[in-house]
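*Asks:* sequence-free structure coming up:
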């Protein structure tokens, strides 16, 4: 018999930001951070996408590249195939 209705958990923005920051730490894995917080990995990935998109405006999508002179490949010695 079900006696109550389970509602979705509401996460405050500062808690989302804290978990996203923890998942971005060097050596941290998203799945481990999500597991410790008690949420699904896909939810944490969604929060990362939502919260990190604001910083993308300062990052250039393309970086200019200068191509230098061509370098001749080394001569490859022919090795006889043994069968």
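*Replies:* Arrived safely. Computed from a prediction, not measured in an experiment: that's the story for all the values here.
*Asks:* C-alpha from now on. contacts and neighbour counts both.
*Replies:* OK.
*Asks:* Wait, residue 19 touches residue 35, no?
*Replies:* No - applying CA atoms under 8 Å as the test, residue 19 and residue 35 come out as separate, 11.0 Å apart.
*Asks:* Give the residue from these two that has the larger number of neighbours.
*Replies:* Neighbours per residue, other CA atoms under 10 Å: of residue 19 and residue 35, the larger number sits with residue 19, 19 against 12.
*Asks:* Tell me the spatial nearest neighbour of that one, not counting adjacent residues.
*Replies:* residue 33 (7.0 Å; CA to CA, 6 or more residues apart in numbering).
*Asks:* before we go on, here's another structure to hold up against the first:
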């Protein structure tokens, strides 16, 4: 029969559990300027590597279900002299409806002071690539 022995488990202490709100607040604080990452990490009692990981996750939009990842969007429609007239598709049979294609502009303001203006007929994949590149340059 196997011999039963006593095992002692030594704990290194309780690990700190950060809420998503705390992580977001600390990450936002770390974007304060040059050298702020290390100082912010020390103030909150975590390693610089952990804070850099949270910053990367935040840039990639993977730091939880973050409502603050949304940025203000402003849609501008320039005034046109003929904008009151409905647009018709001459190839469509009489009586059929078609969505009006009025001019529109989407302005995306990024946190680093950049502003991206996009026409209403933009390629979403291309815009995503551009925004990822701009975000990496912060």
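*Replies:* Arrived safely. In this text, all values refer to a predicted model and were calculated from it rather than measured experimentally.
*Asks:* quick revisit: tell me which residues touch the equivalent of the residue nearest to residue 19 of the first structure over in the second structure, please.
*Replies:* If you follow residue 33 of the first structure across to the second structure using TM-score structural alignment, you land on residue 40. Residues near residue 40 of the second structure by CA atoms under 8 Å, 6 or more residues apart in numbering: 26, 29, 30.
*Asks:* so which of these hold up in the first structure?
*Replies:* Counting by both residues aligned by TM-score structural alignment, their matches' CA atoms under 8 Å, those that remain in contact in the first structure are 26, 29, 30.
*Asks:* The equivalent of the first one over in the first structure and residue 42 of the first structure: what is the separation?
*Replies:* Read that as residue 26 of the second structure. Counting by TM-score structural alignment, residue 26 of the second structure lines up with residue 19 in the first structure. Using CA to CA, to the nearest Å, residue 19 of the first structure is found at 13 Å from residue 42 of the first structure.
*Asks:* same deal with residue 13 of the first structure?
*Replies:* Residue 13 of the first structure is 17 Å from residue 42 of the first structure, by CA to CA.
*Asks:* would you list every one of the helices in the first structure?
*Replies:* 13-23, 30-37, 41-52 (DSSP state H).
*Asks:* Of these, which is nearest residue 62 of the first structure?
*Replies:* helix 41-52 (18.2 Å; CA to CA).
*Asks:* which residues are contacting that closest one?
*Replies:* Residues contacting helix 41-52 of the first structure (CA under 8 Å, 6+ apart): 16, 17, 19, 20, 30, 31, 34, 35.
*Asks:* Make JSON lines out of the helices of the first structure and add distance to residue 7 of the first structure.
*Replies:* JSON lines is the format used below for those (distance: least, CA to CA, whole Å):
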{"stretch": "helix 13-23", "distance to residue 7 of the first structure": "18"}
{"stretch": "helix 30-37", "distance to residue 7 of the first structure": "17"}
{"stretch": "helix 41-52", "distance to residue 7 of the first structure": "16"}
